[in-house]
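> here is a sequence together with a model predicted from it:
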Amino acid sequence: MTHTAGRGAATHDHPDLPTVRSLHELGELVRRREALYVRWSRGPAHDLDTTRSVDWLTGIPMPGLSANPLRVESWWGDRSLRLWVARRLYDYCHLRRDRDGDIRPWTLHGREVARGPDNEPLLADIVPVSWIDPAVIKEAEAEVARQRRPWGPMRR
């Protein structure tokens, strides 16, 4: 990871946050850290001001920030960590396009306080860990494209 600010709309917040620049780096971060999550948003500065997500369908505030776990599940076995993290990023990569590039992925630690309407963890006590460079998303898309089954990003 490098400690320069990432590119994109959110470079002004948390400029000292390191940036993950490859799937390999992200996999190593997942291997080293327990309870690591990925969040797609405007960034930690924006999110830590609000500390809660809103259900897009109903507009109801939720009791924490929505995020997705990067922890490898036991059923994955000894399969590729690279593919695991690619898959976890791929599911929500459409958010950047759907929201005019105003958001980007970053990793964080937090305490799970509830579940959202898509069964996603809702977190409190957020600690930002790293930005994820847009090049990592391209790597994830390419890794998923190499798989035999037709996959598609989740669109909720």
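Everything's here; your move. Numbers count the residues shown, from 1 in each chain.
> rest of the way, CA atoms for contacts and neighbours
Will do.
> how about the residue nearest the centre of the chain: what's its closest non-neighbour residue?
Centroid-nearest residue in the chain: residue 38, 2.4 Å away (criterion: CA atoms, centre = their mean). Excluding the flanking residues, the one nearest residue 38 by CA to CA, 6 or more residues apart in numbering is residue 107, at 4.5 Å.
> so the one you found sits right up against residue 133, yeah?
No: if you go by CA atoms under 8 Å, residue 107 and residue 133 don't touch, sitting 11.1 Å apart.
> of these two, give the one with the bigger neighbour count.
Using other CA atoms under 10 Å, the more surrounded residue of residue 107 and residue 133 is residue 107, with 26 against 21.
> hang on, the more buried one is in a strand, isn't it?
Yes: using DSSP: H, G, I helix; E, B strand; the rest coil, the assignment for residue 107 is a strand.
> returning to that earlier point: quick one: contacts for the residue nearest to the centre of the chain?
Contact partners of residue 38, counting by CA atoms under 8 Å, 6 or more residues apart in numbering, are 67, 68, 69, 70, 89, 105, 106, 107, 108.
> do I have it right that the first one meets residue 122?
So the one you mean is residue 67. Yes: between residue 67 and residue 122 there is a contact under CA under 8 Å: 6.5 Å.
> gap between residue 103 and residue 32?
According to CA to CA, to the nearest Å, residue 103 stands 26 Å off from residue 32.
> which one of the two is surrounded by more residues?
The neighbour count for residue 103 versus residue 32, taken as other CA under 10 Å, is higher for residue 103 (19 against 9).
> use this one as the comparison:
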Amino acid sequence: MPVVDDLDRLVALIRNSAPDEELYVRWSQGPVADLPDGPGSAQSSRDALTGIELPGLSANPLAVEPWWGDRPLRLWVARRLYDYCHLRDLRGPGVRPWVLVGEQCGRGPDNEPLVQCRRPVAWVSERALREAHRAVEAQPSTEWGPLHRAD
């Protein structure tokens, strides 16, 4: 699977995606772990609190919501990466973000989309993650951070 080298290339990937392709970012060990029988096969995640098997892969949409207006797509994408960057450390070695074309099939216990992957697209590089982190940290808010539950 190709690697998106930097944040601007990820933005271009989203900007140039086909209108009928919904792009998502997922933090995991990747398509080999999540799609053992390939795209379109039964795919599931597990709720960390209860252990319940969920009917799809938990992922976050990269599509911009209408209320975002004319704000920079780069900041939208940076935030989508930054929100769940803690999963790298929480879920162990080999966990990193990857982009997929998917179809929403439900919502998880944290109200996150559950998707069926139609096609893996690309890994997101460490450089892109660092750029996303810098873009978010450059914002003037002191009340905002990743969506990590405190101990």
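Thanks, I have the structure now. Remember, predicted model here, so these are calculated numbers, not experimental data.
> any idea what the residue nearest to the centre of structure 1 aligns with in structure 2?
Matched by TM-score structural alignment, residue 38 of structure 1 corresponds to residue 25 in structure 2.
> assign a three-state SS to that match, would you?
Using three-state DSSP, the structure places residue 25 of structure 2 in strand.
> cool, and residue 112 of structure 1?
With three-state DSSP as the criterion, residue 112 of structure 1 reads strand.
> let me know how buried it is, in neighbour terms.
Neighbour tally, residue 112 of structure 1, other CA under 10 Å: 19.
> map it across to structure 2 for me.
Structural alignment places residue 112 of structure 1 opposite residue 104 in structure 2 (criterion: TM-score structural alignment).
> how many neighbours does residue 153 of structure 1 have?
Neighbour tally, residue 153 of structure 1, other CA under 10 Å: 14.
> how about it, what does it touch?
Counting by CA under 8 Å, 6+ apart, residue 153 of structure 1 touches 90, 91, 92, 93, 94.
> tally of neighbours for the aligned residue in structure 2 for the third one?
Just to be clear, that refers to residue 92 of structure 1. Alignment note (TM-score structural alignment): residue 92 of structure 1 maps to residue 84 of structure 2. Applying other CA under 10 Å, we find 19 residues neighbouring residue 84 of structure 2.
> now swap in residue 127 of structure 2 and tell me
13.
> quick one: the lengthiest helix in structure 2 to structure 1 mean distance?
Counting by DSSP state H, the longest helix found in structure 2 is helix 126-137. In the superposition with structure 1, the average deviation recorded for helix 126-137 of structure 2 is 0.7 Å (mean CA distance after the TM-score superposition for structure 1).
> which part of structure 1 matches that helix?
Counting by TM-score structural alignment, helix 126-137 of structure 2 corresponds to 134-145 in structure 1.
> do you have the strands of structure 2 handy? List them.
Along structure 2, counting by DSSP state E, strands occupy 3-4, 23-28, 45-46, 53-54, 57-58, 60-61, 96-107, 113-124.
> most packed of those?
Among the strands of structure 2, strand 57-58 has the highest mean neighbour count (mean count of other CA atoms under 10 Å), at a mean of 28.
> that one aligns to what range in structure 1?
Using TM-score structural alignment, strand 57-58 of structure 2 pairs with 65-66 in structure 1.
> what is the distance between the matching stretch and the centre of its chain?
Stretch 65-66 of structure 1 sits 11 Å away from the centroid of its parent chain (CA atoms, centre = their mean, to the nearest Å).
> and what of stretch 56-66 of structure 2?
On the basis of CA atoms, centre = their mean, stretch 56-66 of structure 2 sits 7 Å off its chain's mean C-alpha point.
> which residues touch it?
Among residues not part of stretch 56-66 of structure 2, those counted as contacts by CA under 8 Å, 6+ apart are 14, 22-27, 34, 42-45, 73, 76-77, 80, 105-106, 108, 112-117.
> span of it from start to end?
Stretch 56-66 of structure 2: ends 25 Å apart by CA to CA.
> what of stretch 36-51 of structure 2?
Stretch 36-51 of structure 2: ends 20 Å apart by CA to CA.
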